[in-house]
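Student: Kindly generate the corresponding structure for this input.
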Amino acid sequence: MPATRALVSAVLAGAAFLSGPASAQDYEPDCARIAAFLDGAIDQGRTVGASALVWKDGSERCFAAAGMAQREAAKPFARDTLVQIFSMTKPVTGVALMQLWERGTFGLDDPLAWHLPQFADVKVLAGENPDGSPILRDPSRPITVRDILRHTAGFTYGANGDPQNAADRVWEELDPLSPDKTLAEFADAMARVPLLYDPGTHWHYSAAVDVQARLVEVLSGQPFAEYVQEHVFAPLKMTDTGWKRDMAEVPRLARIYVADSEGTLAPMPRDAWLEPNFMGKPMTMGGAGIVTTVDDYMRFARMLLNEGELGGVRLLRPATVRLMATDSLDPRIAPEDRSWLTGKGTGGFGIDVFVRTAPPQTPGENRGTVGEFFWDGLPSMLFWVDPRQNMAVVFAAQKIPFDNALHHDFRDAVYGADYAGR
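Tutor: I've put the predicted structure just below:
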């Protein structure tokens, strides 16, 4: 019961906060400053192309684009340029699953195995044998649905450049997110990968959102992409958005560029483009894969800013969006147990989004407003919703590795040097 009361208090606090003052301080976006930032980023070779869209107080305030979507074909980065958003897919998946929660199909604190039985027998990595095989033990408690919504299930995403452990070696062997697998096959494989931590004890970025996608399929009885198309994209009139299955739109699709150790940007070979590798394959990831435009994704962001509604169509109740935008991490999860989340700013995590809980503490921290929520994507994509300023922002770039410095400077351009974030 104490945990339940704490959750209710957190939700009510989030609701009161989001319905509080319209702005943290007097502020208007400076479109010329934003455009100058984009031009400078291109001139300095920080990215090949980029665009930015700012919506505030019920209308579009700024749009700017600079550079090239396909440098080798001399195609400018334009308003209708298609971009691969990678992990900015995750909040879309979260919205889809929370629609089903509103229908009463599951409880947030249900054991995951009630709905996906293959997760009933998951084990936690307790060490390694001399041959490198995992030593396993039972988890301290079952994984809950809430855990997969906030990255506290203990799942891995594979080593991703970090030193490999025995759980990551099992991941590598089973390859849960292989494009050749269905989401059902993914879930079966994922349940066999040892957990890195006991559920609820660490924030660790993982394939949990792909588990969310499988849960959408099981609870709705529809293929994941079909459900999202019918219940998210179509109602929001996101006509340029989806998991693309063919190359018909390649003339509008921005090229991904990879920076080497010197910062030189080279085009990623087409056959190495990570997201289009899913074309013609069974896998539709919940954690990545969407192709969209800045205008389409802004419609999604505006729906969240409007607390679940856009153009007279309601996707979620206001209280549900407030819950998604409330930090739900247990305070007992220490900063050192939150992986790289602390690098996103002063805050925590809600449902598939970072939530800012305090103003920026240093000049090096990205600008923003208390109560904002956001996520980003591997090719330096970014969006955020700032309820206190009644504003949503989408920034599009196609640069790998992920460039947080670019986001820092873009936020400076959006908010200005004197913005305190309160």
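Student: going forward, measure contacts between C-alpha atoms and count neighbours the same way
Tutor: Will do.
Student: Strands of the stretch 301-422 of the chain, residue ranges please.
Tutor: 309-310, 313-314, 347-349, 354-356, 373-377, 381-386, 391-397, 399-400 (DSSP state E, counting those that start in this stretch).
Student: Also this sequence, please, to line up against the first:
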Amino acid sequence: MTKEQQAQLSQQGVEALDKLLKETVENRVLPATYFGVTGPEGELYYSCAGEKVFGKPEAGQLFSMTKFVTSLAALQLVEQGKIAVDDPSVIEKHLPELWAQPIITGWTDDGEPQLVPRKNPLTLRHLLTHTSGLGYAFLRPDVLERYEKKEGLKGFLEANIGVEGYVRPLLFEPGTHYAYGTGVDWAGILVMRLTGQTLDEYFHEHIFGPLGIGKEEITFLPTEQVKERLQSMAARTSATKGHIILHPGWRNVAKMTPEMIGLQSGGAGMVGTLRAYLKFLAGILKCQQPGGIISPQTFELVFSDQMPEGKQPRKDLADFLEFMGVTDKQQTEGKVTHSLGLCYLANGSDDGPLPGSARWSGVAKTHYFVDPKAGIAAICGTNIMEEVPTQFLEVYSKFQRTVYDNLVQSKL
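Tutor: As a prediction, this is how the structure comes out:
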């Protein structure tokens, strides 16, 4: 396929996206905002607008956009035959700290955690589909946050944290539920232990490098060069009465140095430009054919239902999406599930993405999707911590609809 043979945005679509972006930042709906659309052979659209405290906004905190890249790194090792997705001995051998974790079922009357041994096997599939039992403390303050406080444990995003930041009890038997959490972080630890490289080193050698993405574009390390381009984190909460304010967020990257990064977080550690991530997504689209960073066979694992069997994990995922403010009924009520890399939309989305698309995001409102049938991927992002219901999701919905209403498939 050539660039001329891929789908295109009409001129009317380009103008409509320009208008939406301009209105979004001028009306202070969002701080500096980025829109990008790509095909496998290159960009169809990219623009950004808005304010940074100093200079042009370019880079931001990507948070959970890291997860997809980490998942692909693990799947590359599966392709090489070094590990298997459904082999529990992989976890037992290479992640013994995780293998030893019990399940927390509640609390005694005198405030002690009730812990029981895990019975079900634990596999890489569970880690990549968020069905391992691992959670996030901020999503389960009644259990995990309470446990951390009682045990005096530091969070995994704090400076100079090691594997101890991820060692926590499970919330349930692997494979029985879905809970968004640190499973992909553990997959990242697995990659680092098997390769002897940091995630930053591995990603740039085997994923970003082959796609022409440099270390100054996406990295785990807050170098001075990265921080000079970094968009300031913002927030809008009930306490700010709807106004956007500057806020350090969960990690004050602007005041961090590379030496403060301990174990690189495969679930939330990257900073970089959304334009570079868009180039990464273009590389994913190319993997439908041989010669990409993953094989066509692995591509199918990223764009198909790979959750353990049972209705409960899928219901949990749909409930979580609704909790996060998603209003698209194809995701909250439809056939939504998880692949070995992304949230998989078997029925597509009412906002535009076709059946078989997949999506995810970062907590600072950096959302993206990949649509193999339409042959496009897209990003809509900013850097803001915002409570549900979010004004960002309204913009993202309009962005997607504008893209699909103006998409022209090539006749070449």
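Student: still on that earlier bit, out of the strands of the stretch 301-422 of structure 1, nearest to A234 of structure 1?
Tutor: Closest approach to A234 of structure 1 among the strands of the stretch 301-422 of structure 1 (Cα to Cα): strand 313-314, 10.6 Å.
Student: Could you verify my assumption that A22 of structure 1 touches G371?
Tutor: No - using Cα atoms under 8 Å, A22 of structure 1 is not in contact with G371; the gap is 11.6 Å.
Student: Now do the shared contacts for these two.
Tutor: P387, R388 (Cα atoms under 8 Å, 6 or more residues apart in numbering).
Student: Could you dump the strands of the stretch 301-422 of structure 1 into TSV and include mean neighbour count and distance to V48 of structure 1?
Tutor: Formatted as TSV, the strands of the stretch 301-422 of structure 1 follow (neighbours: other Cα atoms under 10 Å; distance: least, Cα to Cα, whole Å):
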stretch	mean neighbour count	distance to V48 of structure 1
strand 309-310	19	33
strand 313-314	13	37
strand 347-349	25	31
strand 354-356	27	27
strand 373-377	24	17
strand 381-386	24	13
strand 391-397	26	8
strand 399-400	23	8
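Student: between the ones you listed, which gets nearest to R332 of structure 1?
Tutor: Proximity to R332 of structure 1 (Cα to Cα) singles out strand 347-349 among the strands of the stretch 301-422 of structure 1, at 12.2 Å.
Student: Quick check: chain neighbours aside, which residue is closest to the counterpart of G341 of structure 2 in structure 1?
Tutor: Under the alignment (TM-score structural alignment), G341 of structure 2 maps onto D352 of structure 1. Here the nearest residue to D352 of structure 1 in space, its sequence neighbours aside, is P91; by Cα to Cα, 6 or more residues apart in numbering that works out to 5.2 Å.
Student: Is the one you found in a helix, a strand, or coil?
Tutor: helix (DSSP: H, G, I helix; E, B strand; the rest coil).
Student: again with the one 5 residues further on
Tutor: Per three-state DSSP, the local secondary structure of A96 of structure 1 is helix.
Student: Around the residue nearest to it when sequence neighbours are not counted, how many other residues sit close by?
Tutor: Spatially, and ignoring its direct neighbours in sequence, A96 of structure 1 is nearest to V228 (6.4 Å; Cα to Cα, 6+ apart). Counted with other Cα atoms under 10 Å, the neighbours of V228 of structure 1 add up to 21.
Student: same thing with L195 of structure 1?
Tutor: 24.
Student: Check L221 of structure 2 too.
Tutor: Number of residues near L221 of structure 2 (other Cα under 10 Å) recorded here: 23.
Student: ditto for I244 of structure 2
Tutor: Using other Cα under 10 Å, I244 of structure 2 is surrounded by 18 other residues.
Student: can you tell me which residue in structure 1 aligns to it?
Tutor: Aligned by TM-score structural alignment, I244 of structure 2 pairs with L265 of structure 1.
Student: That match and M381 of structure 1, how far apart?
Tutor: Per Cα to Cα, to the nearest Å, L265 of structure 1 is found 16 Å from M381 of structure 1.
Student: What is the top helix by length along structure 1 packed up against?
Tutor: Using DSSP state H to define each element, structure 1 has its longest helix at helix 2-18. In terms of contacts (3 or more Cα pairs under 8 Å, 6 or more residues apart in numbering; DSSP states H and E), helix 2-18 of structure 1 is packed against helix 318-324.
Student: whereabouts in structure 2 does the helix it packs on align?
Tutor: Aligned using TM-score structural alignment, helix 318-324 of structure 1 spans residues 296-302 in structure 2.
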